[in-house]
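Engineer: From the sequence below, what's the structure:
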Amino acid sequence: MMKKIFIIISIAVVSIVKAQVGINTTTPNLSSMLDIVSSDKGVLFPQYELVSLTNNTSPVNNPVKGSIIYNKGTGVSNYPKGYFYWTGSAWERMLMNNEVDQILRVQVFGGTSGQPIIIPSGTGNNIVSFNSTGIINTIPGVTFSGGQNITLPAGTYRVDVTLDCYNDSTSVAAFITNYSFFVVNAGIVNTSNTLLTDLKTGTQISGSGYAPGKIQGYKFTYILQLPVSQSVRFMLNHGNGFSEGGNTYANQSGLVATFYKMYE
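Structural biologist: Take a look at the predicted model:
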């Protein structure tokens, strides 16, 4: 008798292991391995505070590609709330349509003549003044019509900045023959010029005082969190290096700053 019961239980266990799983349903959909049915409840994924997007030991040890977690974004995490999936090398946030659509793009036009100075000679801070034309804005609550101050509503933003420029100095010390070492610092500040983000540093070896070797290109990315609506600015300066000998001008593509408002 006990042997028969054991056989029946063993068959049942094997059937359960191989079968589809239905929660709150006895007839799970044939196309799914897991079918959850409810009229008034949802599914809750594991929730963490992400402190690194590339850490493959914490919060999940050796995550499988495609693993999904939810970042609470309320404590030590510097990343916005939302679902993240493991790409195999990093946690990538899942974006919603309204996140991608909500952007502000401002720029400083370059050109082939009469280019504006975006970093004056020396190592002092310079607040960038953006053009009043060419503005793209789909973020409700933004106030900006050109100049230095950009008023943003409260929220979390990813800010991408690209800079196409050149330095006109002919007096800086050469790093190698006819080429010098340039350093550019960049950050987002408030109206008191206090940093709201980390200060990014870009370095480049390029010619100085003659074309075309003097052209430089930089790209900076920030996460900006604003608890309340406030005005922000973009600050540039020449860092410690051989770059303080002349002015830095916007080249043909100029300077472009794009603010992506993240969904929260």
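
Engineer: CA only for contacts and neighbour counts going forward, please
Structural biologist: Noted.

Engineer: my guess is Ser206 meets Phe242, correct?
Structural biologist: No: using CA atoms under 8 Å as the test, Ser206 is too far from Phe242 to be in contact (10.9 Å).

Engineer: Now do the shared contacts for these two.
Structural biologist: Common neighbours of Ser206 and Phe242, counting by CA atoms under 8 Å, 6 or more residues apart in numbering, are 180-182.

Engineer: Filter those down to the buried ones.
Structural biologist: 180-182 (16 or more other CA atoms under 10 Å).

Engineer: Go through these and say which is closest to Ser32.
Structural biologist: Phe182 (57.3 Å; CA to CA).

Engineer: could you check the distance from the residue nearest to Thr162 when sequence neighbours are not counted over to Ile205?
Structural biologist: In this structure, Thr162 finds its nearest non-sequential neighbour in Lys219, 4.5 Å apart by CA to CA, 6 or more residues apart in numbering. From Lys219 across to Ile205, the span is 15 Å (CA to CA, to the nearest Å).

Engineer: Same check on Arg158?
Structural biologist: Counting by CA to CA - Arg158 and Ile205 are separated by 28 Å.

Engineer: got it, and Asp164?
Structural biologist: 14 Å.

Engineer: and if you look at Ser243?
Structural biologist: Taking CA to CA, one finds Ser243 at 10 Å from Ile205.

Engineer: same question, Trp86
Structural biologist: Here the distance between Trp86 and Ile205 works out to 36 Å (CA to CA).

Engineer: Looking at Ser206 and Phe242, which has the bigger crowd around it?
Structural biologist: Ser206 (22 against 19; other CA atoms under 10 Å).

Engineer: Let's see this one next, to set against the first:
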Amino acid sequence: MFKQLLFSGLLFTSAFSFAQVGVGTATPNGSAQLDVESTTKGLLPPRMTASQRGAISSPANGLMVYQTDAPAGYYLYSGSTWSRLATSLDTAPTSTSGYAANTSGSVIAVILGGTDINFPNAQNLSSGITINGANTTFTVTNAGRYFITYKLNTTAALLLNSRILLNGSSLAGSVVSPALSISNFQSNVITDLAAGSTLRVQFYGLIGTAILSGDASISIIRLQ
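Structural biologist: Below is the predicted model of the structure:
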């Protein structure tokens, strides 16, 4: 009798373990482990801030949450990084962009702490990106993920550094710090920017004069 009860219990446990689950339906779809049906309510995933999402320990590949702070939306873990799922409300990848250049061969008096480069020429800025009156500081209106690239060519090889300042601090990945004198300073970086972030390009680390060769530019493109 005990063996029969044990066998029946194992069968019940096995059936329960592999059974499909239907919410709002008695006949879940054969391809789904969980089938939720409703014409009046939706499915609500876990909601949390970016900081709380980042604190999830060992997230599983395919894990999804809804982030409540900017940039808000559904985030999916791909096994190595979290990615925000794009929606029809998002700005198209290249609809927010900016380009500006310095083609006049400006003379830059470089100081150790840094001298801003001005970009007064060929300015082509979409809505969402502005530049100040000195043509040195770009401001992004919308939070998002941005691709930023700059190049500075000088008439002579110099042993100095270049960088992008994000809100007054060096932006990781943008610094060019050569061991030998060079005349071409170029870098690009992809980074998340908050609304109202400011960007400046600088020469720094040398007290002296740098003369641009007339081929200096910066491009800013919002990816998402």
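
Engineer: what's the TM between chain one and chain two?
Structural biologist: In this superposition the chains share a TM-score of 0.73, using TM-score structural alignment, normalised by the length of structure 2; 217 aligned residues with a CA RMSD of 3.7 Å.

Engineer: could you pull out the helices for structure 2?
Structural biologist: In structure 2, the helices defined using DSSP state H lie at 2-18, 50-54.

Engineer: Serialize the ones you listed to a markdown table and add fields for distance to Leu89 of structure 2 and mean neighbour count.
Structural biologist: Converted to a markdown table, those look like this (distance: least, CA to CA, whole Å; neighbours: other CA atoms under 10 Å):
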| stretch | distance to Leu89 of structure 2 | mean neighbour count |
| --- | --- | --- |
| helix 2-18 | 39 | 11 |
| helix 50-54 | 20 | 13 |
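
Engineer: Please convert these to a markdown table, extending it with distance to Ile129 of structure 2.
Structural biologist: Formatted as a markdown table, those follow (distance: least, CA to CA, whole Å):
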| stretch | distance to Ile129 of structure 2 |
| --- | --- |
| helix 2-18 | 54 |
| helix 50-54 | 25 |
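
Engineer: So which of those helices is nearest Gly196 of structure 2?
Structural biologist: Judging the helices of structure 2 by CA to CA, what sits closest to Gly196 of structure 2 is helix 50-54, at 18.8 Å.

Engineer: Now do the closest one: everything it contacts.
Structural biologist: 65, 67-69.

Engineer: Can you list which of those residues are found in strands?
Structural biologist: Members of the contacts of helix 50-54 of structure 2 lying in strands (criterion: DSSP state E): 65, 67.

Engineer: Output the contacts of helix 50-54 of structure 2 in JSON lines; the columns should cover neighbour count and distance to Asn29 of structure 2.
Structural biologist: Formatted as JSON lines, the contacts of helix 50-54 of structure 2 follow (neighbours: other CA atoms under 10 Å; distance: CA to CA, whole Å):
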{"residue": "Val65", "neighbour count": "19", "distance to Asn29 of structure 2": "24"}
{"residue": "Gln67", "neighbour count": "20", "distance to Asn29 of structure 2": "29"}
{"residue": "Thr68", "neighbour count": "13", "distance to Asn29 of structure 2": "31"}
{"residue": "Asp69", "neighbour count": "12", "distance to Asn29 of structure 2": "35"}
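
Engineer: picking up where we left off before, with Gly214 of structure 2 as the reference, name the closest of the helices of structure 2.
Structural biologist: helix 50-54 (42.5 Å).

Engineer: Tell me how many other residues crowd Ala216 of structure 2.
Structural biologist: 25.

Engineer: Quick check: it touching Ala101?
Structural biologist: Yes: counting by CA under 8 Å, Ala216 of structure 2 does reach Ala101; the two are 5.5 Å apart.

Engineer: Give me the common contacts of those two.
Structural biologist: What both Ala216 of structure 2 and Ala101 touch, as defined by CA under 8 Å, 6+ apart, is the set Phe119.

Engineer: residue in structure 1 matching Ala194 of structure 2?
Structural biologist: Using TM-score structural alignment as the criterion, Ala194 of structure 2 maps onto Gln225 of structure 1.

Engineer: ok, now Thr155 of structure 2?
Structural biologist: In structure 1, Thr155 of structure 2 lands on Asp168 (TM-score structural alignment).

Engineer: rewinding a little: skip the chain neighbours and tell me the closest residue to the match of Ala194 of structure 2.
Structural biologist: Using CA to CA, 6+ apart, the closest residue to Gln225 of structure 1 is Thr156 (4.4 Å).

Engineer: Pull out the buried residues from stretch 90-102 of structure 2.
Structural biologist: Under the neighbour-count criterion of 16+ other CA under 10 Å, stretch 90-102 of structure 2 has 96-102 buried.

Engineer: gap between the two ends of that stretch?
Structural biologist: 32 Å.

Engineer: Next one: the spatially most central residue of structure 1 from Phe259 of structure 1, what distance?
Structural biologist: Closest to where the C-alpha atoms of structure 1 average out (CA atoms, centre = their mean) is Arg158, at 4.2 Å. Note on Arg158 of structure 1: its distance to Phe259 of structure 1, by CA to CA, is 6 Å.

Engineer: and what of Gln252 of structure 1?
Structural biologist: 21 Å.

Engineer: Leu34 of structure 1 now?
Structural biologist: Taking CA to CA, one finds Leu34 of structure 1 at 39 Å from Phe259 of structure 1.
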